[in-house]
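Asks: test case, fold it:
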Amino acid sequence: MYLNCHTYYSLRYGTFSEVALLELARENEVARLALTDINNTSACLNFVRRAADFGIQPILGIDFRNGVDSCFVGIAKNNEGYRELNDFLSHHLHREKKIPSKAPVFQHAFVIYPFEKVLLNDQYHFSDHEYIGISVADLRRLPFSRLIEYKDKLVVLQPVTFRNKRDFNAHRLLRAIDNNVLLSKLPQEEQASPEEKMFPVRNLAEVFSEHSFILKNTEKLMQACSIHFDFSPERESQNLRTYLGSREEDEALLEELCQKGLPYRYPEVDDRIRNRLAKELELIRDKGFVSYFLINWDIVSEARKRGFYYVGRGSGANSIVAYLLRITDVDPIELDLYFERFINLYRTNPPDFDIDFSWKDREEITQYIFDRFPHVALLGTYVTFKSRGVIRELGKVFGLPKAEIDFLCEGHYNPSELDGVSLLVLKYGNLIKDMPNYLSIHAGGILISEKPLHAFSATHLPPKGFPTTQFDMVIAEDVGLYKFDILGQRGLAKIKETIEILALNRPEEYASVDIHDIKAFKQDPKVNSMIRSAQCMGCFYVESPAMRMLLRKLEVDTYLGLVAASSIIRPGVAQSGMMREYIMRHRNPGRAEEKGHPVMLDIMPETYGVMVYQEDVIKVAHYFAGLTLGEADVLRRGMSGKYRSREEFQKIKDKFVENCRRKGYEDSLIDEVWHQVASFAGYAFAKGHSASYAVESYQSLFLRTYYPLEYLVAVLNNGGGFYRPEFYVHEARMLGAVIHAPCINRSIAVNCIYGKEIYLGFAYLKELEARVMDRILKERKARGLFLSLEDFLDRVMISIEQVSILIRIDAFRFTGINKHELLWEAHLFLNKGNAIDHPKLFPPVHQDFSIPHLHSTELETAFTQWELLGFCLCSPFRLLKEPPKNDHGSKDLPRYEGRYIDIYGYLVTVKNTKTHTGKRMNFATLVDQQGEVFDTVLFPPVAAKYRFRGRGIYRFYGKVVSEFGFLSIEVMKMQKEDYIQDPRYAEMKTATQSRLLNDRREEVIDKGEEQEER
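Replies: As a prediction, the model looks like this:
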């Protein structure tokens, strides 16, 4: 009897989930139920999936509204009707069109107009599929309305939005948030009626008993509705099922492509390769994944045609078929990649292919996919209300001052000391937390479907401009839609741009660089030496302090070592304590036999019996615990959080323990192994995935080794990396570059390099307008270099504020004139706030001005650079108020090992973390006075006493310690050093004081003269 039910996917309106709605319906003995969220279908698939668990027949529809103004409710008779509704809604969402008051003629859907809307409309003609909805509240007026005559068109339309008063209060708060108003100012018309509740069916029937025809009409309408989606494990994939049009053609093409790829990948083909290929092809055919591989092949083939760099990773990188199709560059034979992680007989979903493109190329390849295939959409996701965010929103709604909101967000309060309003903020914050706030886009998921995606949900059109589903990846997989991951990253752009810079800066060497010659890179002693010494600043995935520390501890100098390190660094391995154990076994091979279980060593000899890769979960579950490969894959998916049925996962866990006991393992061993599995399975990489990352790391390391300055310029031009831009500039200087501030005649928008001279780009000047930058570059290209400031002002339309920025950063230093004099000159040429806004017909006649001789200091320049660029180009140690008491640096750590050292460092980065007991501690990386990097650790007692207070120079006193050969400082004392006062403001202050003193003297003299006159 309920044809208008809302969940919290009626965004910032509804108050509970689709599962809670089903629970509510069961409590009220409802047998049939229509889900009709407001302009949204996010909950529909899961509503249908779960309805059977509650013994309820699901019906799907949409409550079409403009804001909160209800137009009509659409109810799908069947799947075709659901698609019609989605087509209609999507059309209006994409074009941001208002919903019309009159519904179109749906072929497979009913339309129900609210009683109130029909009363306001003079038209009383209704088609066969159209009805008038009567709520409990409407019944009072129905007998006095002409609509009582339309007995065959009246149905029950009792909205369901709340379960109780608390839900209604939460609804009002959500509406206030949505309208950005105080709760006390929320208009009545922006709220739902508190009567929008569900009643037991018998009560509802009793209320409508005097109008039994309404109940009969409603029952008839609901009986005419049926919706079905297959969620069974045996369901057929909903992805595009064929690439060429038939399975036979697809299978023939896949076989042909693999055979063509063999000579390229394997000059010598042996039985191991042939057998692996035959086994994979057979399984791919049996599981129906042929089109999935061909679509990925199509995408990467197009990328190569367009000259795009890409990296194929994910569990699909364990596949020789993917290697032969050039979807990945990881050789599964060389790495002995575990076939069953990629695919097995029990697997229902295709293997993961994450294809990374340059952030500059990703949108273009996405557009190609939308143009190439018939039914495509981006995968949606939900941005939910988070703890602090919802406290801030509710604080504003309740009218709390910002200071009180900040206090609540910090969480350091005693609830007994809070006032009533603050307690309400916290109470309803907990209720609203984790509700969906708005729809967004999955990081990289694209759906390519056999049938139109509106068969599954409506789509909206985010700023990216591509249709996006209103459901997420979990429910997509439930219904048989498996995403293609097309991701963007900056590492590939850095590699590509380095090659482009080389072509300009070192053309004689550019021709000899083959960035795809990975085999040569893996064997290059210089590259491997860089890895071993952890000189990886700017390099993909290996530049962070944690990775640098791990590489040093493991003494990594091989590709396989880097593959392992890429997965060991992931949170799970570290949290389980197995990172340390792996390092100890790596450095002392005898320890593996001493500490490792024979079965574990036999399963994972390459990693000393330690679980490092995601497929190790499958191996341990299969070989150690005796689970089937299918059960092992359920375990892996359950660990990663992608598996829906927690009940089924628990059964697998119980069987894991039971099988281990049957094998005679001690409970302590079982607990230890399970702890390892549980702690890291959701975070670890598949080995092929790690190997793909390592390939890109080797490419960037090769460029960093042989063309470091060009590579660092490319790093800076693509947004940097783990560190702030100033540290890549610093690294370039340490490697021999001469760094120049932006220059009118040498710089471009981004950074550029001439030989070993790097000119910072205009883009670093955050206050410089893009249009001004564009004018400068176009004028310089068209008519040559600027000869003077006057020449520049004659040729470029610019305001005094904008030219002042360029002068202050010393962009006219080629003139040899002090920038203070240039500022005077610019002010005399341009009226404040006015720009030259038209071309000159005749050469300008300049008047000679007499400008006083002015000068600037290096310190003034440094502070100006800090203000305009975000960092200075000199050593920050030169700006200290008091010079350092010593010159200790990274070079001194070996001789101080085991002893205490007093050292100064400029802060690079801080990692705040917590111990297993929840106490705060810090790891910090700094640059010493010689420009070298060193690391510190502040354990909880010290971290509680001393805090890092932003960027700057710190003085440390601590003990130099060594762990597996990696030196760091355990800090005992710390203080932040003061910089000198900014000389620009010091001079201004002095000038102001002098002026005030002179004014005071003149005032005294004037008064004295007045007294004499009297």
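Asks: from here on, just use CA atoms for contacts and neighbour counts.
Replies: Will do.
Asks: which elements pack onto the lengthiest helix in the chain?
Replies: Across the chain, the longest stretch assigned as helix under DSSP state H is helix 983-1013. Applying 3 or more C-alpha pairs under 8 Å, 6 or more residues apart in numbering; DSSP states H and E, one finds that helix 983-1013 contacts helix 858-869.
Asks: which residues sit against the helix it packs on?
Replies: 764-767, 805, 808-809, 871-874, 879, 982-984 (C-alpha atoms under 8 Å, 6 or more residues apart in numbering).
Asks: and residue 438, how far is that from residue 1006?
Replies: Relative to residue 1006, residue 438 is positioned 70 Å away (C-alpha to C-alpha, to the nearest Å).
Asks: if we can go back for a sec, of the contacts of helix 858-869, which belong to helices?
Replies: 805, 808, 983, 984.
Asks: before we move on, back to that, ChimeraX command to pick out the buried ones of the contacts of helix 858-869?
Replies: Command for ChimeraX, covering only those of the contacts of helix 858-869 found buried under the criterion 16 or more other C-alpha atoms under 10 Å:
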select :764,765,805,808,809,871,872,873,879
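Asks: return the member of the contacts of helix 858-869 nearest to residue 611.
Replies: residue 871 (43.4 Å; C-alpha to C-alpha).
Asks: which residues does that closest one contact?
Replies: For residue 871, the contact set (C-alpha under 8 Å, 6+ apart) comprises 726, 865.
Asks: if we can go back for a sec, show me which pair in the ones in helices among the contacts of helix 858-869 is furthest apart.
Replies: The distance between the two most remote of the ones in helices among the contacts of helix 858-869 (C-alpha to C-alpha) is 18.1 Å, for 805 and 983.
Asks: quick one, helices of the stretch 51-200 of the chain?
Replies: Along the stretch 51-200 of the chain, counting by DSSP state H, counting those that start in this stretch, helices occupy 79-95, 115-120, 165-179.
Asks: check the stretch 201-350 of the chain too.
Replies: Remark: helices assigned in the stretch 201-350 of the chain by DSSP H, counting those that start in this stretch are 201-207, 212-223, 247-265, 271-287, 290-305, 320-324, 332-335, 339-342.
Asks: export the ones you listed to CSV and append columns for mean neighbour count.
Replies: What follows is the helices of the stretch 201-350 of the chain, written out as CSV (neighbours: other C-alpha atoms under 10 Å):
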stretch, mean neighbour count
helix 201-207, 14
helix 212-223, 17
helix 247-265, 16
helix 271-287, 15
helix 290-305, 19
helix 320-324, 25
helix 332-335, 14
helix 339-342, 22
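Asks: one more, for comparison:
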Amino acid sequence: MYLNCHSYYSLRFGTFSEVELLQLAQQNHVTQLVLTDINNTSACLNFVRKAPEFGVRPILGIDFRNGVNPCFIGIAQNNEGYLELNNFLSHHLHHQLKIPQQAPSFKNALVIYPFEQVLLHDLDDFSEHEFVGISIKDLRRLPFSRLVNLKHKLVVQQPVTFRNKQDFNAHRLLRAIDNNVLLSMLSKEEEANEDEKMYPIQNLAAAFSEVSFILENTEKILSSCSIHFDFSKGRKPQNLKTFLGSVEEDEQLLENLCAEGLPYRYENVDDSIKTRLEKELQLIKKMGFVSYFLINWDIVSEARRRGFYYVGRGSGANSIVAYLLHITDVDPMELDLYFERFINLYRANPPDFDIDFSWKDRPAMTEYIFGRFKHVALLGTYVTFKERGVIRELGKVFGLPPHEIDFLSEGRYNYDELDSISKLVLKYGLLLKGKPNYLSIHAGGILISEKPLHWFSATHLPPKGFPTTQYDMVIAEDVGLYKFDILGQRGLGKIKEALEIIAYNQPEKHQEIDIHDIKGFKADATINNLIKTAQCMGCFYVESPAMRMLLKKLEVDNYLGLVAASSIIRPGVAKSGMMREYILRHRNKGRAEEKAHPVMLNIMPDTYGVMVYQEDVIKVAHHFADLDLGEADVLRRGMSGKFRSREEFQKVKDKFISNCRKKGYSDIIIFEVWNQVASFAGYAFAKGHSASYAVESYQSLFLRAYYPLEYSVAVLNNGGGFYRPEFYIHDARMMGATIHPPCVNNSVAVNRIYGSHIYLGMMYLRDLENRVMERIIKERYKNGGFASLEDFLDRVFISMEQLAILIRIDAFRFTEINKHELLWKAHLMLSKNDRLEHPKLFPPRHQGFQIPKLHTTSLEAAFDQLELLGFCLCSPFDLLAEPPKNTNGQKDLHRYLNKHIDIYGYLVTVKNTSTHNGKRMHFATLVDQHGEVFDTLLFPPVAAKYFFRGKGIYRFYGKVVEEFGFPSIEVIKMQKESYIPDPRYADMKTSKKLFSPNK
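Replies: Down below sits the predicted model:
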């Protein structure tokens, strides 16, 4: 009887989930109902999936509205009707059109016009599929309206939006957030009616007892509606079924492509390779995944045709078929990659292929996919209300001042000391936390479907301009839609651009480079030494302080070691305590036999009996706990957060423990292994995934080893990486580069290298407008370099404010005129207002000015750079008010081992973390006076006493300790050092005289 039910996917309107709606129906003995979220179908698939568990027959519809103003409700009579409704909604969402007051002529969908809307818009002529909805509150007015005679058109339309008063209050807060107004200023028109509740079915029937024909009409239309989606374990994939048009043609193409790939990938095709290939092909065909592989092959083939770099990774990297099709560059035979992690008979879903493109190339590849295939959409995701965010939103709604909102969001309050408004903010913050706030886009998921994607949901059109589903990855997999991950990353952009830079900076060397010679890179002693000494700044996945520390502790000097390190660094291994144990066993080979359980060591001999890769979870579950491969995969997916059946997961966990007890393992061993699995599995990489990462790491390490300056420029031009730009610039200087500030004759928007001279890009000038930058570069390319300031002003339209930025950063230093004198000249030549842009018919005549002799100090230049670039190009130690009291640096740490040291450092980065009991501590990386990096550690007592207060130089006193050959300083005390006062403002009177435009 309920034709108009809302979940919290009626965004910033509804208050509870689709599952809670089903629970509510069960409590009120409602056996069929229609889910009709407002302009949204996010909950529909899961509603249908879960409904049988609550004894409810699900029906789907959409509440079409403009804002909160109702237009009509569409109810699907079948799946084709649901498709019609989704097509209609999607069209209006994509084109930002208002919903019309009158519905189109749906063929397989019913339309319900709310009673108020019919009266308001004088709707009289109703088609066979159109009805008028009457709520309980409408019953009082019905006898006095012209609609009372339309008996066969009247149906029950009692909206369901709330369960109780708390839901209604939460709804009002959501409406205030959506309208960005104080709660007290929220218009009643923006709220739903408080009586939009579900009543027991007998109460509803009693309310309509005097107009029982309305109940009969409602029952009749409900019984005409039915919807079905297959959520069974044996469901077939809904992805594009065939690539060429028939299964036979697809299978033949796949076999041909593998045959072509064999001689390219392997010099000697032995029996083990043939056996592995045959095994994979049989299973891929049996599982119906042939088209899935061919679509991925088509995508990477197009990328290669366009000269785009890509990396194929994910569990699919365990596949020899993927390797032969060039989807990945990881040889599963070389790495002994676990076939069952890639695919097994118990998996309904195909393997993951994450294909990374350069962030610059990814949009073109996305566009290609949308043009190449018929039914394509980006995968949606929900952005939920987070704790701090919702406190900020509610603080504004309740009218709290900004400082009180900051105080609450930081969480350092004593609840008992808060006022009533603050307590309300926290109370409703908890209520809204985790609820969907708005729809967004999955990081890289694309769906390519056999059926139109509106068969499953409506789509919206985010700013990227591609249709995007209104459901997420988990729901997509539930219904048999498996995503293709097309991702963008900057590491590939760095590699590609580095090669382009080498081509113009060292053209004679460019022809020698084969960036795909991974076999040669793996054997290169210079590259492996960079890994061993952790000289990896700017290199993909291996540049962070934590990775640098791990590489040194493990003494990694080869590809396989780097593959392991790429997975060991993940949070799960560290959390389980097994990162440390792995290092201990690596450095002391006898420890593995002593500490590891024999079964674990036998399963994972290469990693000393420690789970390092995602497939290790499957191996342990299968061999240690005797779970079959399907159950083992349930375990892996349950822990990864990509799997929703907690009941099934719990059964597998119970069986894991039960089987181990049957095998005679003690509970101590069982739960020790289980805890490792539990803390580890959700964060681990598949080995093939780690191997793919390591391939890209080796490519970037090759460039750093042999073309360090060109690679540094490419890193900077592609957004840097883990660190701020100034540290990549510092790193380039340490490797021999001469760094120049932006120059109007030598710089472009990005950084540019000439020999060993790097000219910073104009993009670093925070307040320089893009259009000014473009004018300068365009004019220079067209008519050559600038000879003087006067020449520049004759050729480039620019305001005084923008010109001052260029002069202050010394972009006219080629004139060899002091920049203070240039500022004088500029003020005399330009008015304070923007010049009018007009064509110059005659060359201008320049007046001669007598400019006093002025000079600039290097300190003034440094402070100008700090202001305009965000960092200075001299050593920051030159800016200290008091020179350092010593010259201690990273090179001295070994002399002070287990002793106390007094040392200065310029802050690079701080990692804030917590101990197991929640106390705060810090790891900080710094650069010493000599440009070398060192690390410090602040344990909770010190972290509670001393704080890092932003960028700058800190003086530390602490004890030098060493773990596995990696030195660091346990800080006892520290202080931030002061810079000298800004010399530009030391004498304001002089400054005013100097810069006065009237002088």
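Asks: hang on, the earlier thing: just give me how far the longest helix of structure 1 sits from the chain centre.
Replies: Its chain's C-alpha centre and that of helix 983-1013 of structure 1 lie 59 Å apart, by C-alpha atoms, centre = their mean, to the nearest Å.
Asks: what are the buried residues along it?
Replies: So for helix 983-1013 of structure 1, nothing qualifies as buried (16+ other C-alpha under 10 Å).
Asks: residues in contact with residue 533 of structure 1?
Replies: Contact partners of residue 533 of structure 1, counting by C-alpha under 8 Å, 6+ apart, are 551, 552, 555.
Asks: among those residues, who's most crowded?
Replies: Counting neighbours by other C-alpha atoms under 10 Å, residue 551 leads these with 25 neighbours.
Asks: now do it against residue 609 of structure 1, distance only.
Replies: Using C-alpha to C-alpha, residue 551 of structure 1 is found at 20 Å from residue 609 of structure 1.
Asks: got the contact list for stretch 814-830 of structure 1?
Replies: When contacts are defined by C-alpha under 8 Å, 6+ apart, stretch 814-830 of structure 1 is touched by residues 787-789, 799-800, 803-804, 807-808, 810, 812-813, 851-856.
Asks: kindly report the same for stretch 749-767 of structure 1.
Replies: 505-506, 709-710, 713, 716-717, 736-743, 746-748, 768, 773, 802, 805, 868-869.
Asks: where does that stretch end up in structure 2?
Replies: Alignment note (TM-score structural alignment): stretch 749-767 of structure 1 is matched to residues 749-767 of structure 2.
Asks: now do the end-to-end distance for the matching stretch.
Replies: Terminal residues of stretch 749-767 of structure 2 are spaced 13 Å apart (C-alpha to C-alpha).
Asks: show me where the stretch 401-550 of structure 1 has helices.
Replies: Under DSSP H, counting those that start in this stretch, the stretch 401-550 of structure 1 gives helices at 402-410, 420-432, 473-478, 490-505, 507-510, 518-523, 525-532, 545-554.
Asks: helix or strand for the nearest residue to residue 973 of structure 1 once chain neighbours are set aside, which one?
Replies: Using C-alpha to C-alpha, 6 or more residues apart in numbering and skipping the chain neighbours, the partner closest in space to residue 973 of structure 1 is residue 957 (5.1 Å). Assigned by DSSP states H and E, residue 957 of structure 1 belongs to strand 953-963.
Asks: list the buried residues of that strand.
Replies: Quick answer for strand 953-963 of structure 1 (16+ other C-alpha under 10 Å): 953, 954, 955, 956, 957, 958, 959, 960, 961.
Asks: could I get those residues as a markdown table with distance to residue 396 of structure 1?
Replies: Below are those laid out as a markdown table (distance: C-alpha to C-alpha, whole Å):
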| residue | distance to residue 396 of structure 1 |
| --- | --- |
| 953 | 38 |
| 954 | 39 |
| 955 | 42 |
| 956 | 42 |
| 957 | 45 |
| 958 | 46 |
| 959 | 48 |
| 960 | 49 |
| 961 | 50 |
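Asks: just the closest of those to residue 991 of structure 1, please.
Replies: residue 953 (29.9 Å).
Asks: check contacts around the closest residue to residue 905 of structure 1 other than its chain neighbours.
Replies: Computed as C-alpha to C-alpha, 6+ apart, the closest residue to residue 905 of structure 1 that is not its neighbour in sequence is residue 928, at 4.7 Å. The contact partners of residue 928 of structure 1, taken as C-alpha under 8 Å, 6+ apart, are 888, 889, 890, 903, 904, 905, 906, 934.
Asks: on that earlier part again, dump the helices of the stretch 51-200 of structure 1 to JSON lines, plus mean neighbour count and distance to residue 702 of structure 1.
Replies: Output for the helices of the stretch 51-200 of structure 1, formatted as JSON lines (neighbours: other C-alpha atoms under 10 Å; distance: least, C-alpha to C-alpha, whole Å):
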{"stretch": "helix 79-95", "mean neighbour count": "20", "distance to residue 702 of structure 1": "46"}
{"stretch": "helix 115-120", "mean neighbour count": "15", "distance to residue 702 of structure 1": "70"}
{"stretch": "helix 165-179", "mean neighbour count": "20", "distance to residue 702 of structure 1": "52"}
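Asks: nearest to residue 442 of structure 1, out of those helices?
Replies: Smallest distance to residue 442 of structure 1 across the helices of the stretch 51-200 of structure 1 (C-alpha to C-alpha): 18.1 Å, for helix 79-95.
Asks: helices or strands next to the closest one in the packing?
Replies: Packing partners of helix 79-95 of structure 1 (3+ C-alpha pairs under 8 Å, 6+ apart): strand 57-66, strand 69-76, strand 109-114, strand 459-460.
Asks: longest strand in structure 2, please.
Replies: What stands out as the longest strand in structure 2, according to DSSP state E, is strand 900-914.
Asks: post-alignment, it versus structure 1, mean distance?
Replies: On superposition with structure 1, the mean distance recorded for strand 900-914 of structure 2 (mean C-alpha distance after the TM-score superposition for structure 1) is 0.4 Å.
Asks: so that strand versus helix 545-554, what angle?
Replies: Going by axes from the mean of the first three to the mean of the last three C-alpha atoms, to 10 degrees, strand 900-914 of structure 2 is angled at 120 degrees with respect to helix 545-554.
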